[in-house]
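**Student:** Please find the sequence and the predicted model below.
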Amino acid sequence: MSALDLAIAAGVALVAGAINSVAGGGSLILFPTLVALGLGTVAANVTNSIAQWPGYLGGVLGFRSEYAGQRGRLLRFGLVALLGGVTGSVVLLTTPTSAFDVVVPVLVLLASLLLAVQPLITRRLRRAQDAGPRRDPAWLYVALFLATVYGGYFGGALGVILVGVLGVGLHRLKLANALKSALSAVTATVTVVVFGLFGPVDWPVVAVAAPASLLGGFLGARIATRIPTTPLRVFIVAFGIAVSVYLFARI
């Protein structure tokens, strides 16, 4: 890639990192940008996953005060996310690129639609929440595993899925949002290791995009309660749908 291409990738990664913390869906911005800059779909996906990893860590730092008293739950859920992330990453790297090219437009469209209905999910969860302690239901671990398998394979709008699953299982929306960042970070860490060792990663892009994503994730977590998310969500959803149409046309 040229210096201009790398600068574009870094700028978009900064925005994507912030979007992941504020509204979710940053992958829907960075992934198609990398494809437009000339990377193949699988290479763009694995490079996107590694480049955005620091942004998830920035989000965790931004929500660190919410993790008080959650050590045991973080360890249990983190182990599930570890197993799910490994499974999804291995499936991606061991199936033909042509299969991913067919599946990815559907995944982008699904991620966009999930992001579109996120406010409805959030409102329903907020009405149902309570502050009382409760035991984590068994089905929650299964749902988290399936969600993080998806995250290891593609990951677009993984945060939206995790908030929905955790919100239903825990009935504590604020905690669900914080745990979403932690579990996304675990899943992303798995993809860094697996894709870094075995995937077609574009390392120059990672070198410029990863620091930008870290800064964007931290800044996004700090300003998440201060900016309107509806216009941002509308833009991301519209952009994601347009990208899915473009990818469908390429098949």
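**Tutor:** Structure's in. What do you need?

**Student:** Every contact and neighbour count from this point should use C-alpha atoms.
**Tutor:** Will do.

**Student:** Tell me which residue lies nearest the centroid of the chain.
**Tutor:** residue 158 (4.4 Å; CA atoms, centre = their mean).

**Student:** okay but that one is in contact with residue 184, surely?
**Tutor:** Yes. If you go by CA atoms under 8 Å, residue 158 and residue 184 touch, sitting 7.3 Å apart.

**Student:** list residues touching both of these two?
**Tutor:** 148, 151 (CA atoms under 8 Å, 6 or more residues apart in numbering).

**Student:** Nearest residue to the residue nearest to the centre of the chain in space, please, no chain neighbours.
**Tutor:** Excluding the flanking residues, the one nearest residue 158 by CA to CA, 6 or more residues apart in numbering is residue 151, at 5.8 Å.

**Student:** Report the contact partners of that neighbour.
**Tutor:** 84-85, 88, 158, 184, 187-188 are the contacts of residue 151 under CA under 8 Å, 6+ apart.

**Student:** Make CSV out of those residues and add distance to residue 167.
**Tutor:** Shown next, in CSV, are the contacts of residue 151 (distance: CA to CA, whole Å):
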residue, distance to residue 167
84, 19
85, 20
88, 23
158, 14
184, 15
187, 19
188, 21
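
**Student:** Helices - which of these land there?
**Tutor:** If you go by DSSP state H, those have 84-85, 88, 158, 184, 187-188 in helices.

**Student:** Highest neighbour count among these?
**Tutor:** The most neighbours of any of the ones in helices among the contacts of residue 151, using other CA atoms under 10 Å, belong to residue 187, which has 33 neighbours.

**Student:** second one coming, line it up with the first:
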Amino acid sequence: MNAWEACVVFAAGAGAGAINTLVGSGTLFTFPALLACGISPVTAMISNSIGLTPGSIAGVIGYRRELAGQRARVLRFGGMSFLGALTGGTLLLTLPERVFTSIAPVLILFACALIIFQPQISARLQERRAARPHGGPLLPLGVYGAGVYGGYFVAAQGVILISLLSSSLNDEMQRLNALKNVLALIVNASVALFYLVLAEPHWGAVALISTGSVIGGYFAAKFGRRLRPGALRALIVVIGLTAAVQLVLR
């Protein structure tokens, strides 16, 4: 990796840390950057998962005030996120790389579609939101499924989680976003430890993404609420489509 590529990966890590704190889908920044540097798709995803974990920690710290009174939810759903992450990580390491290369463009397009239609989805879910404090019996299964998705392919797991939480829990969106950040951190940290033991990441990329994601996550938690969501969604979608094209053309 040359100096120019290192700068691109660092900038992508900073953008991903910020986006993950606010919405989720920062992998659509870092994954294309790693592919452009010539890193193989599976190694790129492994390095990305490890590198984004420190940024997830920064995001959780930034939203710590909104976590007040949510300990029971964290304990209830955190275990499901952990189990889902281990399932997804196992799938990534055991399935042939061609399976990931084939399915990743579909997952990226799915993530982009979620981001494009997020306002409409959120509005519909707000209308149907249940008044149960823990979301009913199906929400833990949904959180597990999001963990599997996040462990296998990190991008947009935050969008999936916030959709699940907002449709099932009667609470303020900022508090749900704080809970989403904790669950995403559990997934990212679980698969990061999993990959540290069983996989071979690209350590240069891990270092650059880690440093950038911490900076991005910190400033997003402080100032990110001022960003215009429409412009943010458009940028993420363009980068995500670029990654999908890169994978198809490999």
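**Tutor:** On my side now, so go ahead. Treat the numbers as computed from the prediction; the structure is a model and nothing was measured.

**Student:** sorry, back to before: so which helix or strand takes in the residue nearest to residue 158 of structure 1?
**Tutor:** Element membership of residue 151 of structure 1, judged by DSSP states H and E, is helix 138-153.

**Student:** try residue 135 of structure 2
**Tutor:** Per DSSP H and E, there is no helix or strand for residue 135 of structure 2.

**Student:** Which parts of structure 2 are strands?
**Tutor:** Under the criterion DSSP state E, structure 2 contains no strands.

**Student:** so residue 139 of structure 2 touches residue 163, yeah?
**Tutor:** No. Look at residue 139 of structure 2 against residue 163 with CA under 8 Å: they stay out of range, at 10.9 Å.

**Student:** Identify the contacts common to the two.
**Tutor:** Counting by CA under 8 Å, 6+ apart, nothing touches both residue 139 of structure 2 and residue 163.

**Student:** So which residues lie in contact with stretch 53-71 of structure 1, not counting its own?
**Tutor:** Contacts with stretch 53-71 of structure 1, where a contact means CA under 8 Å, 6+ apart, come from 17-18, 20-21, 175, 178-179, 181-182, 184-185, 188-189, 192, 210-222.

**Student:** Keep only those of those residues that are in helices.
**Tutor:** 17-18, 20-21, 175, 178-179, 181-182, 184-185, 188-189, 192, 210-222.

**Student:** What residues in structure 2 pair up with stretch 19-31 of structure 1?
**Tutor:** Mapped onto structure 2 using TM-score structural alignment, stretch 19-31 of structure 1 spans residues 19-31.

**Student:** which outside residues touch the matching stretch?
**Tutor:** 9, 12-13, 15-18, 44-45, 48, 56, 59-60, 108, 111, 154-159, 177, 181, 209, 216-217, 220-221, 224-225, 236, 239-240, 243.

**Student:** now swap in stretch 225-238 of structure 2 and tell me
**Tutor:** 22, 25, 28-29, 112, 115-116.

**Student:** let's see it at 6 Å
**Tutor:** residue 112 (CA atoms under 6 Å, 6 or more residues apart in numbering).

**Student:** can you tell me how far residue 234 of structure 1 sits from residue 115 of structure 1?
**Tutor:** 9 Å (CA to CA, to the nearest Å).

**Student:** and those two? which has more neighbours close in?
**Tutor:** The neighbour count for residue 234 of structure 1 versus residue 115, taken as other CA under 10 Å, is higher for residue 115 (26 against 14).

**Student:** And that one, how close does it get to residue 187 of structure 1?
**Tutor:** Going from residue 115 of structure 1 to residue 187 of structure 1 by CA to CA gives 19 Å.

**Student:** Also residue 46 of structure 1?
**Tutor:** From residue 46 of structure 1 to residue 187 of structure 1 the distance is 13 Å (CA to CA).

**Student:** and if you look at residue 129 of structure 1?
**Tutor:** Taken as CA to CA, the span from residue 129 of structure 1 to residue 187 of structure 1 is 26 Å.

**Student:** Next: residue 34 of structure 1.
**Tutor:** 21 Å.

**Student:** before we move on, what about residue 144 of structure 1?
**Tutor:** Taking CA to CA, one finds residue 144 of structure 1 at 11 Å from residue 187 of structure 1.

**Student:** ditto for residue 26 of structure 1
**Tutor:** 15 Å.

**Student:** And for the nearest residue to residue 212 of structure 1 once chain neighbours are set aside, the neighbour number?
**Tutor:** Leaving aside its sequence neighbours, residue 212 of structure 1 sits nearest to residue 14 (CA to CA, 6+ apart; 4.5 Å). Residue neighbour count, defined by other CA under 10 Å, stands at 27 for residue 14 of structure 1.

**Student:** shouldn't residue 14 of structure 1 be in contact with residue 216?
**Tutor:** Yes. Residue 14 of structure 1 lies in contact with residue 216 (CA atoms under 6 Å); the separation is 4.6 Å.

**Student:** how about the helices in structure 2?
**Tutor:** Using DSSP H, the helices of structure 2 run over 3-22, 27-36, 41-62, 71-94, 97-116, 118-128, 139-152, 157-168, 173-198, 203-223, 229-249.

**Student:** what comes up buried for the second one?
**Tutor:** In this case it means helix 27-36 of structure 2. For helix 27-36 of structure 2, burial by neighbour count (16 or more other CA atoms under 10 Å) applies to 27-35.

**Student:** a markdown table please, covering the residues you listed and showing distance to residue 76 of structure 2.
**Tutor:** Listed next are the buried residues of helix 27-36 of structure 2 as a markdown table, based on distance: CA to CA, whole Å:
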| residue | distance to residue 76 of structure 2 |
| --- | --- |
| 27 | 26 |
| 28 | 29 |
| 29 | 31 |
| 30 | 30 |
| 31 | 31 |
| 32 | 34 |
| 33 | 35 |
| 34 | 35 |
| 35 | 36 |
